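Enquirer: no sequence on this one, just coordinates:
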């Protein structure tokens, strides 16, 4: 179809046989779909930090209004920045159990950054999982060693978290909304034109405000003379080893995230008012638009809603990519242990090789060493680490003599796992 005939085509639509379709209700109701996705994407704005994100007519703004109003209505026992981070899901997730290997402290639950670390899909050459062991155990585990070589910055010195994942997706929604505006203008449906433009501007302003927001990390300072914070985050299928100063590890296990906006609570109120104005005017006036205008309005909502839904389904991936920047780029090494025994061996080496931490303490937190085969196996682990042996050694002792045939088979399988893990760790860390 020639470009010059495009306006006449849409002008003729309202007079065609399609005119019996009534989109008045649909154009009003559609605004209220996708509320949760809209809030999720709204919360990602400060993680992207791009002021051109969000300039499109999007559904679900009523949910953003409620999230912002809830932030303002909550008690004054905490700052608005803390409440805002909780309302938008930037903080508040419960992390896994943490066991400090040096102090013996056990935290049944940790805070949001520990949750992010435990759920993160680590990427990059250094983070590619190294397979350890040959046995196909029903309980494989991933072990990640995180070394804090640089100081984790907090408060006003917090590094700006940034992610580039899926960042170009907003351009599709923006282009669709602008094209919908142009088509409405071509058919001289100025009401629909204004309503779509209202959505673009209001969403753009609130997104701009959020994109220049500053996420800060608040942590508790340890007591003077506290030992290093080495320990492990322990979940069913993953162990995350944290090695560094107590203050840096505390940033992960106990740190609180804040979302600071210029203007403070008044800016939150302004964003809520703008979003509420958009929803109210679109609900009231959009049903009076022409059929082509309503179709364009619904098209802009559909494309924007799909983009929001896609970004919200990848929310954890985007957040982990950005929030890990808060930790000042720690060194990461990942292992894919084929068995829990191999993972326990790696954890013991990572936490006990260069410290006086008893390996048995680490092993007991991961595996059931009360059984005779496991107990005999743990004795070999403890001895090899205590003697700082670069080649794994095992033999007969009092514990092995008490084992029956089945337990001896299990012990040999466990020793093979430990041997593979020991050799791999020594090789990767250049220990001689």
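Expert: Arrived safely, thanks for sending. Quantities reported herein were computed from a predicted structural model and do not represent experimental measurements.
Enquirer: okay, CA-based contacts and neighbour counts for the rest of this
Expert: Fine.
Enquirer: Between the two ends of stretch 219-234, how far is it?
Expert: 21 Å (Cα to Cα, to the nearest Å).
Enquirer: my bad, should have said stretch 221-236
Expert: This stretch, stretch 221-236, spans 30 Å end to end (Cα to Cα).
Enquirer: May I see the buried residues of that stretch?
Expert: Neighbour counts over stretch 221-236 (16 or more other Cα atoms under 10 Å) mark 228, 229, 230, 231, 232, 233, 234 as buried.
Enquirer: From residue 134, how far out is the nearest residue to the fifth one once chain neighbours are set aside?
Expert: Spelled out, it's residue 232. Leaving aside its sequence neighbours, residue 232 sits nearest to residue 241 (Cα to Cα, 6 or more residues apart in numbering; 4.4 Å). Distance, residue 241 to residue 134, using Cα to Cα: 23 Å.
Enquirer: Which one's more surrounded, those two?
Expert: residue 241 (26 against 13; other Cα atoms under 10 Å).
Enquirer: just to revisit the earlier point, and the residue nearest to residue 232, what is it in contact with?
Expert: 143, 144, 145, 146, 230, 231, 232, 233, 347, 350, 351 (Cα atoms under 8 Å, 6 or more residues apart in numbering).
Enquirer: My guess is the fifth one contacts residue 105. True?
Expert: No: using Cα atoms under 8 Å, residue 230 is not in contact with residue 105; the gap is 10.6 Å.
Enquirer: Can I get the buried residues of stretch 221-236 in TSV including distance to residue 120?
Expert: Below are the buried residues of stretch 221-236 laid out as TSV (distance: Cα to Cα, whole Å):
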residue	distance to residue 120
228	24
229	21
230	20
231	18
232	15
233	13
234	14
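Enquirer: between those, which is closest to residue 92?
Expert: Distance to residue 92 across those (Cα to Cα) is lowest for residue 233, with 17.2 Å.
Enquirer: try this one next to it:
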């Protein structure tokens, strides 16, 4: 008994081939971009995904040769940067002991600053006003220890396998089986082609090994203690630890290692396969029956929903988890609120206990003001740290006849804040 094809006598033709290569392209690209952060994700791309042409154009620029550049023109970029595992600019960094000054740091510092930016305040240092305007997060970093498989990041710290990934696979296979049962071999072939092309592409892109690259400072380097900050008045992150661990934050990065680098021919071939998938679907899907076209479109719809689900995953959050658990091994930290920026800067200088030149450099970076009053404030703080004495007492020992009344008033206000920061820095225990 031969089964009758549903909707066989309908005169309506559902021409979906024209949208197959474009619809859902951004979601498909975003979904594939998480392939290195989710366990088993590279093996779970076997479904008929929409947006094949868009994905091919995005990944095609990774391959490097005259042929690939002709097929997929554009600036050749690194896979790590394209997949947003590197490339973000971190905040400024000022070291308290080594004299290091960095106007911008790297991707790991960006992740760390983002992780600490919205933490709740653990301690409030009271001041003249009820409102605390400056916040500093103090993080104590353990000495770096090589983890198993170093420098390859261990898979057990990636996002766990998500069983929802089996839904689009099952639906695409089911849709192709339904097309075969009713003899629509055109739509059957195009669904299977989409499954194979997307699966191979996901496997190829996911074949890169996620590793961490770190500088290797001298074992005799001074401690790397210092502060990360974007601008005066912003949230400050005070880091205490060895030069090795802190330089890993400021100058280290994630990177993907492919067997095919630096030409990435395998990525180029998979991009060609996705392009051919789009072209074949453009011509062949209209030859199928209406029922088969509905099955084809349904498989794209389910896959698009799954890709949108994957695209909603916060990839930065997954990277932060890897950074905090693997590289930094769950550091101890506390966030302190201080009345003003001046009290915060003095708190940091006192807590770091740098040599006079280090304290001076820290103050110059955090308080760039260059007036008579501010020069006096900064020199008093440097001397106070050196002598272990309250900055207000240091200023009281100096001749202030060269200051007018307005400057004396400003100096008095600043020294009140300096005293608050000095006492808080001396008393603080992490």
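Expert: Now that the structure is in, tell me what you want to look at. Note that this is a predicted model, so its numbers are computed, not measured.
Enquirer: TM-score of the superposition?
Expert: The TM-score (TM-score structural alignment, normalised by the length of structure 2) is 0.74; 404 aligned residues with a Cα RMSD of 4.3 Å.
Enquirer: count of neighbours near residue 70 of structure 2?
Expert: What residue 70 of structure 2 shows, counting by other Cα under 10 Å, is a neighbour count of 10.
Enquirer: Can you tell me the element it falls in?
Expert: Here residue 70 of structure 2 is covered by helix 66-71, with elements defined by DSSP states H and E.
Enquirer: Enumerate the positions of the helix or strand just after that helix that are buried.
Expert: Using DSSP H and E, the helix or strand that follows helix 66-71 of structure 2 towards the C-terminus is helix 79-82. For helix 79-82 of structure 2, burial by neighbour count (16+ other Cα under 10 Å) applies to 79, 80, 82.
Enquirer: Switch those residues over to a markdown table; also include distance to residue 260 of structure 2.
Expert: Formatted as a markdown table, the buried residues of helix 79-82 of structure 2 follow (distance: Cα to Cα, whole Å):
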| residue | distance to residue 260 of structure 2 |
| --- | --- |
| 79 | 12 |
| 80 | 14 |
| 82 | 16 |
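Enquirer: The residue nearest to residue 274 of structure 1 when sequence neighbours are not counted is in what secondary structure piece?
Expert: Excluding the flanking residues, the one nearest residue 274 of structure 1 by Cα to Cα, 6+ apart is residue 202, at 6.0 Å. Per DSSP H and E, residue 202 of structure 1 falls inside helix 190-211.
Enquirer: Could I get the buried residue list for that helix?
Expert: Residues of helix 190-211 of structure 1 classed as buried by neighbour count (16+ other Cα under 10 Å): 190-211.
Enquirer: what do you get for stretch 207-218 of structure 2?
Expert: Applying 16+ other Cα under 10 Å to stretch 207-218 of structure 2 flags 207, 208, 209, 210, 211, 212, 214, 215 as buried.
Enquirer: three-state assignment of residue 237 of structure 2?
Expert: For residue 237 of structure 2, the assignment made with DSSP: H, G, I helix; E, B strand; the rest coil gives strand.
Enquirer: show me what contacts it?
Expert: Neighbour list for residue 237 of structure 2: 113, 116, 136, 137, 138, 139, 227, 228, 229 [criterion: Cα under 8 Å, 6+ apart].
Enquirer: what do we get in structure 1 for it?
Expert: In structure 1, residue 237 of structure 2 lines up with residue 240, judged by TM-score structural alignment.
Enquirer: hey, where'd the helices end up in the stretch 251-400 of structure 2?
Expert: Taking DSSP state H, counting those that start in this stretch as the criterion, the stretch 251-400 of structure 2 contains helices spanning 265-284, 290-311, 315-322, 341-352, 356-366, 372-387, 391-396.
Enquirer: ranking those by burial, who's on top?
Expert: Among the helices of the stretch 251-400 of structure 2, judged by mean count of other Cα atoms under 10 Å, the one packed with the most neighbours on average is helix 341-352 (a mean of 26).
Enquirer: contacting residues around that helix?
Expert: 96, 133-136, 225-226, 232-233, 238, 240, 338, 359, 362-363, 366-367, 381, 385, 414, 417-426, 428.
Enquirer: now, which of those lie within helices?
Expert: Secondary structure from DSSP state H places 359, 362-363, 366, 381, 385, 414, 417-426 of those in helices.
Enquirer: if you skip the residues just before and after it, what's nearest to the residue sitting nearest the centre point of structure 2?
Expert: Nearest residue to the geometric centre of structure 2 (Cα atoms, centre = their mean): residue 316, 4.0 Å. Distances taken as Cα to Cα, 6+ apart put residue 111 closest to residue 316 of structure 2, at 7.4 Å, once the chain neighbours are dropped.
Enquirer: That neighbour against residue 315, yeah?
Expert: No: Residue 111 of structure 2 lies out of contact with residue 315 (Cα under 8 Å); the separation is 11.0 Å.
Enquirer: Provide the count of other residues in contact range of residue 314 of structure 1.
Expert: 15.
Enquirer: Residue 25 of structure 1 now?
Expert: Using other Cα under 10 Å, residue 25 of structure 1 has 11 other residues around it.
Enquirer: how near is the closest residue to it other than its chain neighbours to residue 22 of structure 1?
Expert: Closest residue to residue 25 of structure 1 apart from its sequence neighbours, by Cα to Cα, 6+ apart: residue 287 at 6.8 Å. Remark: distance between residue 287 of structure 1 and residue 22 of structure 1 (Cα to Cα) = 9 Å.
Enquirer: got it, and residue 315 of structure 1?
Expert: With distances taken as Cα to Cα, residue 315 of structure 1 is found 36 Å from residue 22 of structure 1.
Enquirer: Kindly report the same for residue 80 of structure 1.
Expert: Distance, residue 80 of structure 1 to residue 22 of structure 1, using Cα to Cα: 44 Å.
Enquirer: tell me the contacts of residue 31 of structure 1?
Expert: Shown in contact with residue 31 of structure 1 (Cα under 8 Å, 6+ apart): 58, 59, 60, 61, 279, 282, 283, 301.
Enquirer: Can you list which of the residues you listed carry over to structure 2?
Expert: Among these, the ones still in contact in structure 2 (both residues aligned by TM-score structural alignment, their matches' Cα atoms under 8 Å) are 59, 60, 61, 279.
Enquirer: For ChimeraX, write the select line for the buried members of those.
Expert: Only the buried entries of these go into this ChimeraX selection, using 16+ other Cα under 10 Å:
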select :59,60,61,279
